[in-house]
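Q: just coords:
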């Protein structure tokens, strides 16, 4: 009883502060329970725990972030997913992960400019986030910002020379812009990076066929067919 006396006196002197401390302790407990449930694959339990943690500590951005990530994984188009992640980013503007995840959500919702803003903020906080670099370039591509997209994908390749997604995206962008030599360079690099993946050779063959390089198309189709002889990838009769 002697040890409880200071706490009791504090509670009597400032009941609001004591209640706040109690709610914060409960929120931490619920949050911990949610993380444990998530690791065990009990998503519904984790979802309820994070929601309760956010209710008990409405200024705690991390609780909203974890809750929002679950909601986004279930259905990114719900208001609760958007509200949670927006609140997480607002409460924790210096949290690169919160800004990044909100950027990804905006991408899924086709809110390209909002995605660009959030992903740019995430990269400013944590420049080494390679996937944020890639997603930012993709957001520029989706928004029709051709030059920014090309520059972004090149930056990704500067950090990871054989990034498959960046190579494929650059090939498409260069072909669209009429720079066929750069498009070919990207597709060849992709095929060389994954020489045993038939699809890369098939995609290269299709490119050669589109630009009228029949001999190169035959070789690429032949390579693709040797790796994966499924009917839809058999070499067509080229003239």
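A: Looks like it arrived, so ask away. Quick caveat: nothing in here was measured; it's all calculated off a predicted structure.
Q: Could you use CA atoms for every contact and neighbour count after this?
A: Will do.
Q: can you give me the strands in this protein?
A: In the chain, no strands are defined using DSSP state E.
Q: Please report the distance of the most centrally placed residue in the chain from residue 48.
A: Nearest to the geometric centre of the chain sits residue 104, at 4.9 Å (CA atoms, centre = their mean). For residue 104, the distance to residue 48 (CA to CA, to the nearest Å) stands at 23 Å.
Q: Please compare the first structure with the one that follows:
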């Protein structure tokens, strides 16, 4: 039985999308550590060519490689999970001990507010036509979805104004699977927000947080919030002009 060429093409497009998203997360993690690519490869006990290929999206980060990376980052004072690096789900990486960072000028971390987890080379800007094509493919593969255009800095450095984010919609008890993840959340009034989600003490409720500490006064935590649905962010397009 011959496979449908269109199906094969779409499947390959999804795989390519996953490879590039892993590459973006790996590059973000390395920049968080302030290590050069050569230093990063040495710390992770991986080849320089391997790291280069992974960051460029020429090949995919492997689970074994992700384990090595996460172990090395813990030794550098950065907490990161294999699940996040491979899928984007769960808690994003964070500095837990700045004294362990190889480059001790902790002020350099401020530059991360200008680093995107899904940054693209300026040589290869994504045109709106490309975004529309990828968006159509995403909607086809995830009929139940949420899409959100970010218009403030509350979720920096991971997401910035102009980013278009999307995720597979979860409802009811399935929403608990997104505990600790950055999500598009649908409030009872149908309003959409992007927040980090934690299961609240109240039954069937969630606490919602921004991750940009500088914006925490403007966007304080929302506690014991009931949601219609949520979608862990699994796809980001940038930049989008609005």
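A: Sure thing, it's come through. Because the structure is a prediction, the values reported are computed rather than measured.
Q: Just give the TM-score of the two.
A: Overlay of the two chains. TM-score (TM-score structural alignment, normalised by the length of the first structure): 0.27; 116 aligned residues with a CA RMSD of 6.0 Å.
Q: thinking again about what came up before, got the contact list for the residue nearest to the centre of the first structure?
A: Residue 104 of the first structure makes contact with 115, 119, 135, according to CA atoms under 8 Å, 6 or more residues apart in numbering.
Q: And residue 189 of the first structure, how far from residue 226 of the first structure?
A: 19 Å.
Q: Comparing those two, which shows the higher neighbour count?
A: Higher neighbour count among residue 189 of the first structure and residue 226: residue 189, with 19 against 13, using other CA atoms under 10 Å.
Q: could you pull out the helices for the first structure?
A: Listed in chain order, the helices of the first structure (DSSP state H) span 5-13, 15-39, 43-56, 61-74, 79-91, 96-108, 112-125, 130-142, 146-159, 164-177, 180-193, 198-210, 214-227.
Q: Check the offset of the third one from the chain's centre.
A: What that stands for is helix 43-56 of the first structure. How far helix 43-56 of the first structure lies from its chain's middle: 23 Å, per CA atoms, centre = their mean, to the nearest Å.
Q: helices or strands up against that helix?
A: helix 15-39, helix 61-74 (3 or more CA pairs under 8 Å, 6 or more residues apart in numbering; DSSP states H and E).
Q: Which stretch among the ones you listed is buried most, on average?
A: helix 61-74 (a mean of 23; mean count of other CA atoms under 10 Å).
Q: quick one: contacts of that helix?
A: Residues contacting helix 61-74 of the first structure (CA under 8 Å, 6+ apart): 31, 43, 47, 50-51, 53-54, 78, 80-85, 87-92, 98, 101, 105.
Q: Buried ones from these, can you make that a ChimeraX selection?
A: To isolate the buried subset of those in ChimeraX, counting by 16 or more other CA atoms under 10 Å, use the following:
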select :31,43,47,50,51,53,54,81,82,84,85,87,88,89,91,92,98,101,105
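Q: which element is residue 86 of the second structure on?
A: Assessed by DSSP states H and E, residue 86 of the second structure sits inside helix 82-87.
Q: by contact count, what packs against the helix or strand following that helix?
A: Later in the chain than helix 82-87 of the second structure, the nearest helix or strand by DSSP H and E is strand 94-95. With contacts defined as 3+ CA pairs under 8 Å, 6+ apart, the packing partners of strand 94-95 of the second structure are strand 78-79.
Q: for the longest helix along the second structure, which positions count as buried?
A: For the second structure, the helix with the greatest residue count under DSSP H is helix 5-33. Neighbour counts over helix 5-33 of the second structure (16+ other CA under 10 Å) mark 16, 18-33 as buried.
Q: Regarding the second structure, what is its longest strand?
A: Per DSSP E, the second structure has its longest strand at strand 227-237.
Q: by contact count, what packs against it?
A: Looks like strand 227-237 of the second structure contacts strand 145-149, strand 164-168, strand 182-187 (3+ CA pairs under 8 Å, 6+ apart).
Q: tell me the angle of it relative to helix 5-33?
A: 90 degrees (axes from the mean of the first three to the mean of the last three CA atoms, to 10 degrees).
Q: distance between the ends of stretch 65-85 of the second structure?
A: Its first and final residues considered, stretch 65-85 of the second structure spans 10 Å by CA to CA.
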